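Trainee: can you look at this prediction? I've put the sequence above it.
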Amino acid sequence: MSYRVVTSLLMLFLSGGAAAQGPDISYVRDIQPIFTEKCVACHACYDSACQLNLGSGEGASRGATKAPVYDGERSKAAAPTRLFYDAFGKRAWQQKGFYSVLDAQGSQAALMARMLELGHRMPLQPNAKLPEEIVLGLNRETLCAMPAEFEGYASSHPKEGMPLAVTGLTDQQYQTLQRWLASGAPIDQQGLVPSAREALEVVQWENLLNAPGARESLVGRWLFEHWFLAHIYFKDGEPGHFFQWVRSRTPTGQPIDLINTRRPNDDPGTQVYYRLWPVQGVIVHKTHITYPLSAAKMARIKSLFYNGNWQVHALPGYGPERRANPFATFEAIPAQARYQFMLDNAEYFVRTFIRGPVCRGQIATDVIRDNFWALFQAPEHDLYITDPKYRGQATPLLAMPGQNDDVGSVLSLWHDYRNKRNEYEALRRDSYADLPAPSWSTLWAGNDNALLSIFRHFDSASVTKGLIGDVPQTIWLFDYPLLERTYYQLAVNFDVFGNVSHQAQTRLYFDLIRNGAEQNFLRLMPANSRDGYLDDWYQNSGKFKMWLDYEDIDNDKPTALNLDEKDPKRDFVQQLLTRYGELNARPDPINRCDGAYCSRPNIDPALQNAEQALSRLTSRPAAGLKVIDQLPEATMLRIEAPSGKREVYSLLRNRAHSNVAFLLGESLRYQPGLDTLTIYPGVLSSYPNFMFNIPAGQVPAFVDEMENAKDAASFEKIVERWGIRRSHPQFWQYFHDLSRYIHDTDPVEEGVLDMNRYENL
């Protein structure tokens, strides 16, 4: 079945085929704003409870299902249920197991009406801790009561109406929603339509990716596979308008006829046209991975990919082998062009696999440290780019697992791909040993994407330009084979609906990717220090993993960097900050205070004083700052200056681990006495775990109490005084002010944040 969308069909789908609506109520004007304010923070993306996505009329009309997206134990892959992609319209979704939450059931009101009524009649005690019997977060059992099961749910969970365990709807909002539901829940929403200028740019970009010729076809396919996750925006486009690349059976100028394969590099089964369609529904931060297009970007792409006389003699096909090894699939495209394209927007690519669009996953994130930095190898120092012989030897070894999801073959498949990877690492180690020792020119410094900071928050992670926080335990160095493999393994080839075999193979290979990035960095350190660093990164059981799965490092070849032998990594960081300060190293006086003034210059004096006080909490191990034990992963500090200005800071808990080399048993490898805090201006998580609202003049008192809090009881007093609990009367005002802050500081990145992980402190 094919789906023709964007124009005629999107309008039909989003209308839900509704009957005549009431004269005084509009879904667009009256209903979606309520959903956006009070519901989307939990009901968006794949981790919507019961897959009920309230970011659009299509999602509300689709309804709910008992089928989970996240299931790490299923033996067979699940049918994908991507909104605006795998089906359109209520009837089509019901054929996939969804049931309505908007339709009345005989004499019974709609399921949504009853859930809202349950929540409205049981309001929370203002800013009080919630009852312990209300389970929150990702450990909550998702019951997904169908309409006929509501009475049983209400009897068993009388305090768990909607919105769940949070300050609810105002009386006016409640009455508006109930009137709308009683009138049949008509939906008048229309699809987002590009402006005239945007429509012209869409045509220009589609023409580029669909240009005739074998060379052009191969480049178009490669670009699509690297853009399919992007929320594209045009530099001169309308604010809030974003677009997404899809594959269509129809060319530019005709309605899009979507090819909705599981992966972007699956066999389309027909001639492909790459098309841009508008991103529909409310923008949520966790899936909002932005990418700019402009005339300058088009000129750059033409310069990279269409200069020179390289040729394509035969277009590659599709299938598992082509998915497993994009280096072989696209070997005709100059490697220099491919790598440079990814470097130009390195933050985007690292976000695709670190922050990612799948919205959750401790199994994916527990392979990485809680905070580290990422650097990139300069193309002119990358053997895969500069040496055709080396490239020919390396390419067959760069294939990735996960294409065969036979559960019984997991171990044999894993061993095969691990051995290939280790053969590649040995080739890389020995080949680089013949080159001049690495120096500062080894690092790419082409633009402000060159230095990135990654913070993991248990089951999610974030990526930010610049070097944030104290010197991290590990630093990653990407070359082209590593960056491309990471992107394909974790973004292009990863199937969130896949079975246990696919997910296990993906996670196990990511462990090898991390190890490869660490080994790359170690070549910059003095040879006699490398084993010591490796022993620190792989303590206890990690030593067994090094023996079992990792290739030996080069601990002989010297570095050309002149580093302090007592602490070469810290000296490397100090020199890096000095050399690349103008590039976007981001001075960070709160976390890296090297003098008397531990605050940013040229900000409100009250905020300067606040930052000076906050700096006392950073870069101190939990053994000397006991309050860290009480803190969640990502806490937001909203600080109000007397002038009326407010600043938002992320207070991030960096959990220490003896190693991050295993799939299970993470808590057994915690080192809580070594946990630290990072505090930085901005919202550095899509999933706030808690929030404090503090007048600037009270920040020193807040810091004093944090320093003196030795147990849960003393921490609770801090929460009582400054905390914004889920039951706070102004919870939504403060919560959405985080998004407004993003709009004020970087409006393209604005999106509704997720509160599924907001804790009951």
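Mentor: Yes, it's here.
Trainee: please make it C-alpha for all contacts and neighbour counts, starting now.
Mentor: Will do.
Trainee: what ranges do the strands span in the stretch 201-350 of the chain?
Mentor: Remark: strands assigned in the stretch 201-350 of the chain by DSSP state E, counting those that start in this stretch are 231-234, 243-248, 256-258, 273-278, 290-293.
Trainee: try it against this one:
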Amino acid sequence: MTIYKRFSTYYRHTISIFIAVVLTGCAVFAGLNFDSLYGEAQPQQRMVATTSSQAQHYINDVKPIIDNRCVVCHACYDAPCQLKMSSAEGIDRGANKDIVYQGTRLLAVDTTRMFIDAQSTAEWRDKDFFPVLNERTQSEEANTQAGVIARMLQLKQKHPLPTEGILDDSWDFSLDRNQQCPSVEEMSRYEQQFPQWGMPYGLPQISNHENTILMQWLANGAPMATIPAPSIAELNAIEKWETFLNTNSLKQQLTSRYIFEHLFVSHLYFDDIESGQPTFFQLVRSTTAPGKPVDIIATRRPYDDPETDVFYYRLEQVRETIVDKTHMPYALNEAKLDRIKSLFIEPNYSVTSLPSYEASVAANPLIAFTDLPVEARYKFMLDNAQNTIMAYIKGPVCRGQLALDVINDRFWVFFVDPDLPNMSQQNAFYRSQDENLTLPAEKESNTLRPIANWVKYAGQQGRFLRAKNAYLDEKFENNEHLTTRLIWDGNGTNSNASLTVFRHFDNASVVQGLIGEQPKTAWVISYSLLERIHYLLVAGYDVYGNFGHQLITRMYMDLLRMEGESNFLTLLPAENRHQELADWYQDAHLYLTKHLAGDINEVSSPPAITYTTDNPKHELLDMLKTRLEKVLPTRYALESTQLTNESKGYLKKINQVKGESASIFPELTFIMIEPEDAALDPQLFTLIRNSAHKNISSLFDEESNRQYSRDNVTLVNGLLGSYPNVFWRLKEAELPALVDQVLKVKTEGDYKRLLDNVGVRRTDPSFWYFSDILMMQYKKNHPIEAGILDYNRVENR
């Protein structure tokens, strides 16, 4: 009888596949066939109690496979087909054929933010998301034949990836590749046209053991569990913070609004609560009071009108797997709460009314929060400056070429000291400049005249800078502010005082400290600049906006970048300022050259700094590095590795790669070295290529501005970046030979031979084994900061 049942099941299974193949001449017939075979589709109840055996199987056995094999490509806005597999709810939501990153659209589109813009699978179906799990009759046959994920896994098993070499041109790994996004009704045609394109796409098939676990889970109806609830200690901490944030006084309401608009993209956690792995939360606005389930107010931007007189700031648990490209951990504790109270609540000032949510006010923080002390706002952002700057990179986007081609590939960031005299008097000055401080976000998300708007904003920026310089001349005699004392030293304890920004073409990284050799450019950021960048690129940026909105955002960032650079240049002798600008902006467009020659370089007064060499910029950067010496972290220093001193010496030689040789290397190479001492963990490194440009102010034509002869590399200890392009793996004993080969790379052929020796390519049968070791070591080294890496940019070389 058992044999008969097995034969019968196999027979029905085979017949079903045969019928499906016969009737897939078009998607319509396929859809009718699935309906006739398995009934009409409707969302299923897949969530099970967290205490059930099904939930434990999902959490312990299934979810780790999905995280480490699927989420590496399917997370954030750039997930292929908007299929976000980083949560049970995202898997059940399914996919959508619309592309979020569509830079040519004329009108903004509706937002599709997970957990915000819809709260159930049925609501997502109304927004044109189609299932990737079977939503028809729940049987093993239907679940494996009428589900996209199951069919994709089976397709990969039938047509595994080649096990060596480089994949041919039939594979497209470009970010803008033509995504197929088949529904289950379209799967048969997809399987016929693209038999090699099973999942994971362009990577080795998962192991037989992993495949068996996933297929059996799918066959059983894909039962899933939501995340475990916070601990009692965390719930108590949440209650304390929510009580504080929802106090009724006008001073508190304005403070809470300010905190929300600056932390809404951060992952908050309680670092004074002992736990194995912290629980992360996001600050949201809710219609429900503390103690009740969160009901998110889903506005397009954090400063949009909540359209209700009564709402609450709540800490909602992050329900998605932590992925590196969106992870910005921000610690909450008693000391942080006391610090916020000392900055915003305890000082003697009054708030008599709350600012409007009209865009003309809410989009401009220098106007909206004018009642809050300037020094309080500035210190709040500086306390965690890396997080503040990182939000520009990780917050609203996962693919930011249009925004990021406005910055150099590597530069250092310094900050104006918040304890300078007269800081508290600046509010009146900003009020006087309200017409010159408007931001593009005031025009919502459908700006259609970006060039004309740039001219307008450039004029406003010029007027603001001239007024600011006049204000500073009035407040400071004999240029006493133009010294290295202008720069915040972190009060001798805060390592956020200096940052290094690395740009990796269409993504970037922000790290504490001054990493690498002296850069071409540097920024000095003041309060008003820091605030405006946040409201331009984070609070006011709309990834779903139209082409005009995204373009004017990028163009306005030109102005803010030049302001930061100009602040740095004011510390140099006047003649050197012009020399540096000429080098930084070679062949710049006439409109930009005019702006540079006038508004942006208006300061002519000499700094109160004595220079003794013919290279003042080099001297200045050395002086600033000395000033910040106490707070410069060593995390990325090669000296911090556990390899032998001899090996450290070899590693440092890699930084000698320069010019066109450097340009052959990818943006980010992740390196794993197995130490000679077997008791030590694998040592991780990142080789970063820094691409040089004549200027970074030309739109859409980066290649014509490239200066390959000035490219260089920076090798750092640890992993830096979320989107690796290449992986290397070697033993410590092989390091001398590796370095010798790296220094001899002059052609693409040389580079290919290098990868033949140490590369872990897409086709490498050990790819997933290597990936697991890399991720485990990354999480072990940095359990708070680490997240799942993204493999969408892994090269095929």
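Mentor: In hand now; what should we look at? As the structure is a computational prediction, the values presented were derived from the model and not from experiment.
Trainee: would you turn the strands of the stretch 201-350 of structure 1 into CSV with mean neighbour count?
Mentor: Shown next, in CSV, are the strands of the stretch 201-350 of structure 1 (neighbours: other CA atoms under 10 Å):
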stretch, mean neighbour count
strand 231-234, 21
strand 243-248, 22
strand 256-258, 23
strand 273-278, 23
strand 290-293, 17
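Trainee: Ala185 of structure 1: which of those strands is closest?
Mentor: Nearest of those to Ala185 of structure 1, taken as CA to CA: strand 273-278 at 25.0 Å.
Trainee: what's the match for Pro355 of structure 2 in structure 1?
Mentor: Structural alignment (TM-score structural alignment) places Pro355 of structure 2 against Pro316 in structure 1.
Trainee: quick one: contacts for the closest residue in space to its match that isn't next to it in sequence?
Mentor: Spatial nearest neighbour of Pro316 of structure 1, excluding adjacent residues (CA to CA, 6 or more residues apart in numbering): Thr329 at 6.1 Å. Contact analysis of Thr329 of structure 1 by CA atoms under 8 Å, 6 or more residues apart in numbering lists 316, 322-323.
Trainee: just the closest of those to Lys545 of structure 1, please.
Mentor: Distances from Lys545 of structure 1 to the contacts of Thr329 of structure 1, taken by CA to CA, are shortest for Arg323, at 27.8 Å.
Trainee: state the distance from the match of Pro355 of structure 2 to Leu177 of structure 1.
Mentor: For Pro316 of structure 1, the distance to Leu177 of structure 1 equals 53 Å [CA to CA, to the nearest Å].
Trainee: same question, Gly89 of structure 1
Mentor: 21 Å.
Trainee: His241 of structure 1 versus the residue most central in space within structure 1, what's the distance?
Mentor: Centroid check for structure 1 by CA atoms, centre = their mean gives Arg355 as the closest residue, at 2.0 Å. Using CA to CA, we find Arg355 of structure 1 at a distance of 22 Å from His241 of structure 1.
Trainee: and what of Phe150 of structure 1?
Mentor: For Phe150 of structure 1 relative to His241 of structure 1 (CA to CA), the value is 39 Å.
Trainee: in terms of neighbours, single out the busier of these two.
Mentor: Remark: of Phe150 of structure 1 and His241, His241 carries more neighbours, 20 against 15, as counted by other CA atoms under 10 Å.
Trainee: do a quick rundown of the strands in structure 2.
Mentor: Here structure 2 has its strands, by DSSP state E, at 267-270, 281-286, 312-317, 329-332, 410-415, 499-503, 508-512, 522-525, 668-674, 683-690, 712-717, 726-731.
Trainee: where does the longest one end up in structure 1?
Mentor: Per the alignment by TM-score structural alignment, strand 683-690 of structure 2 matches residues 647-654 in structure 1.
Trainee: of the strands of structure 2, which is nearest Gln433 of structure 2?
Mentor: strand 522-525 (18.4 Å).
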